[in-house]
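Undergrad: My questions are about this predicted structure, shown below with the sequence.
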Amino acid sequence: METRDDVEEFAALLRRLKGRTDRSYGSLARRLNMNTSTLHRYCAGEAVPQDFAPVERLAAFCSATPEERLELHRLWLLAVAARQRVRAAASAGSPPAAAEETREAQETGEPEPAPATEPTPAPASTSASTSSPAPAPAPRPWYRRRRVLASTGVACALLATLGSLSALSTDRSSDAAADPHSSAGPRTTAPTAPHGSSKTKPSASSSPSAAGHGSSSPGANKAPASSAPGTGPTAAGKPATGLPLTWHADSQVWQGGCGHDYVIDKTPAQVPPPPVQQDAGSWAATQGAVHGRQTMVQISVQGRSSTAVVLEALRVRIVSRGNPASGSAYAMDQGCGGELTPRSFTVNLDADRPIARPKDGADSEHTIPAVHFPYRVSAEDPEVLLVDATTLAHDARWYLELDWSSQGRSGTVRIDDHGRPFRTSSIKGLPRYWYGTNGSGERQWVPYGD
């Protein structure tokens, strides 16, 4: 009972650390370079890693404190000792018990226990060998039979492959003899990569309808590749076609869910009360509002199938920069804030060559590691990227480019605002208002700070 308690206490701490990441077993296992079933067995208390390295990677990814890492190492030592006691007790068991131990080692990535050495019988005397027949040979152990069967299967596969190559060579020789005008050199086939799969970089002067291929809304312009069906090879062996991922971009994201500025060329009496963040898109469209000083873009990226798509890089493209937009700045917040700072990519739109730089997030107790490229996504493992772009001096129009690769193909998708560039304008020197209470107790737009 004590043995089981040691293993369960170690597994319980692993589960608590995993719970902080809000990730599935499959997603977390890929980040830790571990098999999904192996991680699940560790967290369920069904297995204990023989090496502390995978446990240390899990602790680092989950931002465990130094005290938690010490406790994790202590519990791991107790759990390993407990499992060793169980194996020692089962070492004298039947062959099925040994088979179960081997199966567990294969699933958890631990080395398979060496089979017990068979005792070598003592040589019989000459008189005994002449007087009695030799005993029948003992049947081979199960693990030797398995290796013999595996070797036989490999040999058969090699023979079949050689036979196919021989037949193919004979067919080509006969074709060459039948067609005297055919070339004697090796034949080349058409490239397997589909049209447009190479990385493309749309210029700033290209029209938004031709360059945008996002899936941010039903009215968004999409490239033909985005509407293509799945990305896996067909039954006839044809190469994969179409864009292997889909994305959705939302630029109406506020700091902490409540902090944001819009530049509107209207007087305060003409501007309606501020909306909640969920209604910001329609409210800003009706007011002709421009993002003031900051634009936060939340990008949801997901593969179209279980095949992994590697996100290679995220680039910023400036379309134009000019003088700040005219009007007044209207603040959506009242000094709100929160304890959670999401991880993001920060962009300085005033720089000569803006770069999306990864930035760690944080909650009240832990650091949330930033996203670093390359990064893998699939249909079962989507990812949300947050871009925080700011300007203090310009009215900037810009968009993003996301490079991807999958199954030997690569490409680039343009991420923009429904087929148009994102737009962010400085609020420096502009009148700024927030929705507060005037001297008569009425709610209206008042100068910021009053």
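TA: Yes, it's here.
Undergrad: going forward, measure contacts between C-alpha atoms and count neighbours the same way
TA: Noted.
Undergrad: which residues in the chain form helices?
TA: 2-21, 25-31, 36-44, 53-61, 66-90, 95-108, 126-131, 142-178, 208-211, 280-287 (DSSP state H).
Undergrad: count of residues packed around G153?
TA: 11 (other CA atoms under 10 Å).
Undergrad: how much space between it and W445?
TA: Going from G153 to W445 by CA to CA, to the nearest Å gives 80 Å.
Undergrad: Between its first and last residues, how far does stretch 341-352 reach?
TA: End-to-end distance for stretch 341-352, by CA to CA: 27 Å.
Undergrad: From the chain's centroid, how far away is that stretch?
TA: In this view, stretch 341-352 has its centroid 21 Å away from the chain centroid, taken as CA atoms, centre = their mean, to the nearest Å.
Undergrad: again with stretch 372-388
TA: Worked out by CA atoms, centre = their mean, stretch 372-388 lies 5 Å from the chain centre.
Undergrad: Report the buried residues of that stretch.
TA: Buried positions in stretch 372-388, judged by neighbour count with 16 or more other CA atoms under 10 Å: R376, V377, S378, A379, E380, D381, P382, E383, L385, L386, V387, D388.
Undergrad: this is the comparison structure:
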Amino acid sequence: MTVGAAAGLGWFLVREGRDKADQWSSTIFGATAAAAVVVSALAWLWRRSAAEPATAPAADDPVRTVQGPPLTVSARLEVGNYLRIREDVGSLIVPRSGHAVDITVETSGPQAVILRRMEPVVLSRQPLPEARPVHHLGQLPVRRFHLWLSEDPPRLLAEGPSGFPFKVTADDPEVFALIAHASGELVRWRLDLHWTCDGRHGVALIDLDGEPFSTAGLAGDR
């Protein structure tokens, strides 16, 4: 209680008399004590709310973190013929149009994975420089697809009635052989393999250990 409030209370006691003063002083002191309790409680609540970190509201749809594709994918070239391309600093040997790319897809877990589709992605095209054929013995592919790289967008076509989607399991992998075609171009490319597994979706990138595939075709090559 302040000095002014105490002086006012003393004047009031003299003016009203002892009995009424006792009654009024009890009321005033009780109200003052109650107000002090309320103020203290509010201060405690404010300090507690300031000390607690704010929490973000929960999202309506929980986000499922995808750790990575549940697939093991490997690629291997099956080449019968090459082209030796002359460059400014030497020559470059590139698989000739008609070569195969064998792709083996296996699961890395117990769940089956649905392979929804496979998309070729061309990274670069350029007119073919001076080139000459170089022969090399290759092998036949396992499951054949034809990849037309000079079309825009590039086209992947199954040889025969069987095409995507395919299912791979721990006991039943798939092996794909892609026959790459280019005409009058040097094309660098990769594959995007779209998959579905246990409610998740993703894309597995297929290349040669981090480097793109390269395919060169003379004018008229198919």
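TA: Yes, it's here. All of these numbers come straight from a predicted model, not from anything done at the bench.
Undergrad: hey, which of the helices of the first structure is tucked in deepest?
TA: Here the criterion is mean neighbour count by mean count of other CA atoms under 10 Å, and of the helices of the first structure the winner is helix 36-44, at a mean of 19.
Undergrad: Over which residues of the second structure does that one lie when aligned?
TA: Mapped onto the second structure using TM-score structural alignment, helix 36-44 of the first structure covers no residues at all.
Undergrad: so how far is L158 of the first structure from the residue nearest to A389 of the first structure when sequence neighbours are not counted?
TA: Counting by CA to CA, 6 or more residues apart in numbering, the nearest residue to A389 of the first structure once its immediate chain neighbours are dropped is V347, at 4.5 Å. Going from V347 of the first structure to L158 of the first structure by CA to CA gives 55 Å.
Undergrad: Contacts only, for the counterpart of A396 of the first structure in the second structure.
TA: Counting by TM-score structural alignment, A396 of the first structure lines up with V187 in the second structure. For V187 of the second structure, the contacting residues are V122, L123, S124, R125, Q126, L149, S150, S214, T215, A216, by CA atoms under 8 Å, 6 or more residues apart in numbering.
Undergrad: If we use 10 Å, what do you get?
TA: 122-128, 149-150, 181, 212-217 (CA atoms under 10 Å, 6 or more residues apart in numbering).
Undergrad: likewise P173 of the second structure?
TA: By CA under 10 Å, 6+ apart, the contact set of P173 of the second structure is T72, T104, V105, E106, T107, F166, K167.
Undergrad: could you redo the last one with a cut-off of 7 Å?
TA: Listed by CA atoms under 7 Å, 6 or more residues apart in numbering, the contact set of P173 of the second structure reads V105, E106.
Undergrad: Just give me the match in the first structure for it.
TA: Aligned by TM-score structural alignment, P173 of the second structure pairs with P382 of the first structure.
Undergrad: And that match, how far from P374 of the first structure?
TA: Taking CA to CA, one finds P382 of the first structure at 14 Å from P374 of the first structure.
Undergrad: same check, this time on L165 of the first structure
TA: Distance, L165 of the first structure to P374 of the first structure, using CA to CA: 39 Å.
Undergrad: How many neighbouring residues does the nearest residue to the match of A396 of the first structure once chain neighbours are set aside have?
TA: Using CA to CA, 6+ apart and skipping the chain neighbours, the partner closest in space to V187 of the second structure is R125 (4.6 Å). Counted with other CA under 10 Å, the neighbours of R125 of the second structure add up to 18.
Undergrad: For the closest residue to P342 of the first structure other than its chain neighbours, give me its contacts.
TA: Sequence neighbours aside, G361 is the residue nearest to P342 of the first structure in space, at 4.6 Å (criterion: CA to CA, 6+ apart). By CA under 7 Å, 6+ apart, the contact set of G361 of the first structure is T341, P342, R343, T367, I368, P369, A370.
Undergrad: Next step: those restricted to strands.
TA: T367, I368 (DSSP state E).
Undergrad: how far away is the residue nearest to P342 of the first structure from R4 of the first structure?
TA: 38 Å.
Undergrad: now the contacts of V187 of the second structure: which count as buried?
TA: Here, 16+ other CA under 10 Å leaves V122, R125, L128, L149, S150, H181, P212, F213, S214, T215, A216, G217 buried among these.
Undergrad: For whatever residue of the first structure lines up with the fifth one, which non-adjacent residue is closest in space?
TA: The one in question is S150 of the second structure. Using TM-score structural alignment, the equivalent of S150 of the second structure in the first structure is D350. The shortest distance from D350 of the first structure to any residue other than its chain neighbours is 5.6 Å, reached at T391 (CA to CA, 6+ apart).
Undergrad: re the thing from before, export the buried ones among the contacts of V187 of the second structure as a markdown table, with columns for distance to C197 of the second structure.
TA: A markdown table is the format used below for those (distance: CA to CA, whole Å):
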| residue | distance to C197 of the second structure |
| --- | --- |
| V122 | 27 |
| R125 | 34 |
| L128 | 41 |
| L149 | 29 |
| S150 | 33 |
| H181 | 32 |
| P212 | 26 |
| F213 | 27 |
| S214 | 31 |
| T215 | 32 |
| A216 | 36 |
| G217 | 37 |
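Undergrad: Does A35 of the second structure lie in a helix or a strand, and which?
TA: A35 of the second structure is part of helix 18-51, with elements assigned from DSSP states H and E.
Undergrad: Buried residues in that helix, which are they?
TA: By 16+ other CA under 10 Å, the buried positions in helix 18-51 of the second structure come out as A21, W24.
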